[in-house]
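Engineer: give me the fold of what follows.
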Amino acid sequence: MNGLDGPDNPLPRRRRRLDRVMMTSMTLLTVLGVFWVVWILLTTLERGFEAFSPDLFLKDTPPPGVAGGGLRNAFVGSLELLAVALAIGTPVGLLAGTWLGEFARRHPMAGAVVRFLNDILLSAPSIVIGLFAYTLLVAPLKHFSALAGGVALALIMIPVVVRTTDEMLRLVPDALREAAVALGIPYWRMVVHISWKAASRGILTGILLALARLSGETAPLLFTALNSPYFSTALDKPIASLPVVIFQFAMSPYPDWQKLAWAGAFVAMVFILALGLLARWLQARGTSST
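Structural biologist: From the prediction side, this is the model:
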C-alpha cells in the first residue's frame, strides 16, 4: 500500500471534509435561490389573480383615480413592439449567425472580432441600448414612437439570435455539408436546406428565449415608445406597453392602478413562463430526435 493512502495521512480526510462543506454550501444556496423564486412567483400569482378579470383585456388603462379599466392598450402595444422587434431582429440575427457559423471559418480573425463585438452587445445594459435608439430615432424625428421602441428591442434581440444561430450551426456535422457539396449543390443552397433545417429547433429556441427576455424590458421603452393612455397601433406615435404600464401603475398612489399592475405582472409572468416551457419542449424534442 502506498504510504500516501494510509490511515495516518490527513490529506484524504481534509478532502472529504472540504467536499462535505462545499456540498452543504451549494445545497443551502440552491435552496435559498429557489425559495426567493417561488416566493416571487406565488406572490405574483396571488396578488395578480385577485385583480384578474375579463375587463383586463377589454378596457383601456383608466385615468388617475378612476375605478375600473383594464390593460387592453398595453397588451396590444406590447405585442406590436414584439412583432416589430421580431421582424427586424430575426433576419438580421439569423443571417449574421449564419455567417459566423458557416462562412467565418474561412476568415477566423474576422469571425473572432464579430463574436467579440456580439458578446459586448449581448452584455450591454438595456438602458444604454434605449439611449442609443433615442439618439438614433427619437431625437432626430423629435417625437417618441412605437417604431423606435421596436428598434430598441430588436437591438437587444439580435445578439441573442446571433449567438444561438452560431452555436447551433457549429453543432451540425461537417459530414452533412461535405455530402451535399459532393453532390454539386451550391454552398448557399446547402446552408438553407441542410444546415438551417438541422439547426432549426435550436434557432427557434433561441428566438423564443429572446422574446421572453424582451417581454419584460422597461428601460429601453421609456426612452423610445414612452407610453400612451389611449389605444393606438400607429408606428409613428407613442404607444402603451405592458412593462412601462406596470412600472408606472405600481409606483402610483392609486390602489386601483396598483391592482392593475399586479394583474399585468401576472399576465406577463404567465406569458414568459409559456415561452420558456415552449423553448424547453423544442429543445428536448430536438435532443431526442438526434
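
Engineer: going forward, measure contacts and count neighbours with C-alpha atoms only.
Structural biologist: Noted.

Engineer: middle-most residue in the chain, spatially?
Structural biologist: By Cα atoms, centre = their mean, the mean C-alpha position of the chain lies nearest to Arg213, the distance being 2.4 Å.

Engineer: so it, which state does it fall into?
Structural biologist: helix (DSSP: H, G, I helix; E, B strand; the rest coil).

Engineer: in space, what's closest to it - neighbours in sequence excluded?
Structural biologist: Ile272 (7.9 Å; Cα to Cα, 6 or more residues apart in numbering).

Engineer: and for the one you found, the neighbour number?
Structural biologist: Ile272: 19 surrounding residues under other Cα atoms under 10 Å.

Engineer: that one contacts Ala212, correct?
Structural biologist: Yes. Using Cα atoms under 8 Å, Ile272 is in contact with Ala212, at 5.1 Å.

Engineer: within the helices and strands, which one has Val151?
Structural biologist: If you go by DSSP states H and E, Val151 is part of helix 146-170.

Engineer: name the helices or strands packed onto that helix?
Structural biologist: Applying 3 or more Cα pairs under 8 Å, 6 or more residues apart in numbering; DSSP states H and E, we find helix 146-170 packed against helix 72-98, helix 108-123, helix 126-133, helix 200-214, helix 219-223.

Engineer: any residues touching the very next helix or strand once past that helix, and which ones?
Structural biologist: Note on helix 146-170: by DSSP H and E, the next helix or strand toward the C-terminus is helix 174-182. Where contact means Cα atoms under 8 Å, 6 or more residues apart in numbering, the residues beyond helix 174-182 that reach it are 187, 190, 194-195.

Engineer: centre of the chain versus helix 174-182, how much separation?
Structural biologist: Remark: helix 174-182 is offset 33 Å from the chain centroid, using Cα atoms, centre = their mean, to the nearest Å.

Engineer: and whichever helix or strand comes after it, what does it pack against?
Structural biologist: Where DSSP H and E defines the elements, the next helix or strand beyond helix 174-182 is helix 187-190. Judged by 3+ Cα pairs under 8 Å, 6+ apart, helix 187-190 is in contact with helix 174-182.

Engineer: on that earlier part again, which one of the helices and strands packed on helix 146-170 lies closest to Lys59?
Structural biologist: The closest of the helices and strands packed on helix 146-170 to Lys59 is helix 72-98. By Cα to Cα, the value is 5.5 Å.

Engineer: just the angle between that closest one and helix 200-214, please?
Structural biologist: Here helix 72-98 runs at an angle of 140 degrees relative to helix 200-214 (axes from the mean of the first three to the mean of the last three Cα atoms, to 10 degrees).

Engineer: to compare against the first, here's the next sequence to fold:
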Amino acid sequence: MGVLTGAMVLAVIPLVLILYKVGVEGLSTINLNFFTMDEPTYRTTEAGYRAGFVGTLYIMAGAIVMAIPLGLATAIYLVEYGRGRLAGLIRFFTDVMTGIPSIFVGLFVYGMLIASGAIFRVGFSAFAASVAIAVIMLPIVTRSAEEILKLVPDEWRNASYALGAGKARTIMTTVLPAAAPGLATGSMLAVARGVGETAPLILTALGSQYLVTTYFSNAQGAVPLQIHSGATQPFAAGIERAWGGALCLFLFVLILVIAARWIGARANKRA
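Structural biologist: Next up, the predicted model:
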C-alpha cells in the first residue's frame, strides 16, 4: 500500500503543478474582453480570443458530426454483425489509427484537401480542420463504443428476440438504450482528445486572428493555434493571453472528463 500510494502521489504531482501554473498565470487574463474581442496584434493589451473560441466551436461541431455517428455505426457492426476477416481488418486499422501521430493526420488531410493537386480542393478552412480532428476522434469512439456494447448481456438480446423483435429493432430498442451512458462517456472523452489538438490544425485551419464565420472557405482560427502563436512571440500581452487560453482549454477538457466520469458512475449505480 505504501508503494502504491507513493506511486499515486508521484503521478498526481505533475497534474497539480500544471493546474497551479496555468491557473496562476491565466486567471488574471480572463475577462469579458477575452471572449468578445479579437487579437489584431500580440502587443496590444485590449484583445481577446473570440476568433479562436468561435473557430474551435465550428471545427469541433463538424468533427463531432463526422466522427461520432460513424464511430458508433462501426462499433455496432463489429459487435452485432461483424464476423471473419472484414471485422478483423476493421479492428486492426482502428488500432493502427489510434497510435498514429496527429501531425501525420494533418499531413494526410492537407494533401487530400488543401495542397496543389489535391483530390478535393477546399483550401485552409474549418471544414478541413474538422476532417482532421474527426480522423483522430474516430478510432477512440469506435473502440470505446465496441467495448461498451460488448458489456450488454446477451440475455437481453435473446429476450428481445423471444418477444418477436428483429435484430435491427433489438439493437435500437434494447442494446443502444442499455449502452447509452457508456457510449456518451466514450464520445465525450474523444471530444476532449480532439479539442486540444494543435498539430493537425496548423496544416488544415492555418489560423486567423480575426473572426471568421465561413466553414468551407478561408483560414480559421482555433484556441490551440492562438495559444501556440501567442506563446512563441516576444510580447508580454500576447504571452499572458496564451496562458488565459490554456486555462480555458484546460477547464473545458476537465469539465468533459468529469462529466464523462459522472455519467459512467451513475450508469454503474443503476446496474
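
Engineer: which position in the second structure aligns with the residue nearest to Arg213 of the first structure?
Structural biologist: In the second structure, the residue paired with Ile272 of the first structure is Val253, using TM-score structural alignment.

Engineer: what span of the second structure lines up against the helix holding Val151 of the first structure?
Structural biologist: Aligned by TM-score structural alignment, helix 146-170 of the first structure falls on residues 126-150 of the second structure.

Engineer: ok, stretch 79-95 of the first structure next?
Structural biologist: Counting by TM-score structural alignment, stretch 79-95 of the first structure corresponds to 57-73 in the second structure.

Engineer: how big's the offset between the matching stretch and the first structure?
Structural biologist: When the first structure is overlaid, stretch 57-73 of the second structure sits 0.5 Å from its aligned residues on average, using mean Cα distance after the TM-score superposition for the first structure.

Engineer: what do you get for stretch 126-143 of the second structure?
Structural biologist: Counting by mean Cα distance after the TM-score superposition for the first structure, stretch 126-143 of the second structure comes out at 0.5 Å.

Engineer: chain center to that stretch, what's the gap?
Structural biologist: The answer for stretch 126-143 of the second structure is 8 Å, by Cα atoms, centre = their mean.

Engineer: with stretch 180-192 of the first structure instead?
Structural biologist: The chain centroid and the centroid of stretch 180-192 of the first structure are separated by 33 Å under Cα atoms, centre = their mean.

Engineer: re the thing from before, wait, the match of Ile272 of the first structure touches Ala192, no?
Structural biologist: Yes. The pair Val253 of the second structure / Ala192 is scored as a contact, 5.2 Å apart, by Cα under 8 Å.

Engineer: distance of the nearest residue to Ala110 of the first structure once chain neighbours are set aside from Glu167 of the first structure?
Structural biologist: Excluding the flanking residues, the one nearest Ala110 of the first structure by Cα to Cα, 6+ apart is Ala104, at 7.0 Å. Using Cα to Cα, to the nearest Å, Ala104 of the first structure is found at 13 Å from Glu167 of the first structure.

Engineer: was I right about Ala85 of the first structure contacting Gly150?
Structural biologist: Yes. Here Ala85 of the first structure reaches Gly150: they are 4.8 Å apart, a contact under Cα under 8 Å.

Engineer: and Gln283 of the first structure, what's its match in the second structure?
Structural biologist: For Gln283 of the first structure, the aligned residue in the second structure is Gly264 (criterion: TM-score structural alignment).

Engineer: contacts only, for the aligned residue in the second structure for Ile127 of the first structure.
Structural biologist: Aligned counterpart of Ile127 of the first structure in the second structure: Ile103 (TM-score structural alignment). With contact set as Cα under 8 Å, 6+ apart, Ile103 of the second structure has these partners: 199-200.

Engineer: residue range for stretch 225-233 of the second structure in the first structure?
Structural biologist: The aligned range for stretch 225-233 of the second structure is 244-252, by TM-score structural alignment.

Engineer: still on that earlier bit, more crowded one of Ala85 and Gly150 of the first structure?
Structural biologist: More crowded of Ala85 of the first structure and Gly150, by other Cα under 10 Å: Gly150, with 28 against 25.

Engineer: ok, back up a step: the residue nearest to Ala110 of the first structure: neighbour count?
Structural biologist: 17.

Engineer: ok, now Gly286 of the first structure?
Structural biologist: Gly286 of the first structure: 16 surrounding residues under other Cα under 10 Å.

Engineer: can you check Gly207 of the second structure too?
Structural biologist: Neighbours around Gly207 of the second structure, by other Cα under 10 Å: 26.

Engineer: cool, and the one 4 residues further on?
Structural biologist: The criterion is other Cα under 10 Å. On that basis, Leu211 of the second structure has 18 neighbouring residues.

Engineer: which SSE is it in?
Structural biologist: Using DSSP H and E, no helix or strand contains Leu211 of the second structure.

Engineer: that one -> the first structure?
Structural biologist: For Leu211 of the second structure, the aligned position in the first structure is occupied by Phe231, per TM-score structural alignment.

Engineer: gap between its match and Asp60 of the first structure?
Structural biologist: Applying Cα to Cα to Phe231 of the first structure and Asp60 of the first structure gives a distance of 7 Å.

Engineer: the first structure: which residue goes with Gly164 of the second structure?
Structural biologist: Using TM-score structural alignment, Gly164 of the second structure lines up with Gly184 in the first structure.

Engineer: still on that earlier bit, got the buried residues for the match of stretch 225-233 of the second structure?
Structural biologist: Buried residues in stretch 244-252 of the first structure, defined by neighbour count with 16 or more other Cα atoms under 10 Å: 244-246, 249-250.

Engineer: cool, and stretch 54-74 of the first structure?
Structural biologist: Buried-residue list, stretch 54-74 of the first structure, by 16+ other Cα under 10 Å: 56-57, 60-62, 68-74.

Engineer: just the terminal-to-terminal distance for it.
Structural biologist: 15 Å.

Engineer: then stretch 114-132 of the second structure?
Structural biologist: 12 Å.

Engineer: for stretch 51-63 of the first structure, same thing?
Structural biologist: Span of stretch 51-63 of the first structure from end to end, Cα to Cα: 17 Å.
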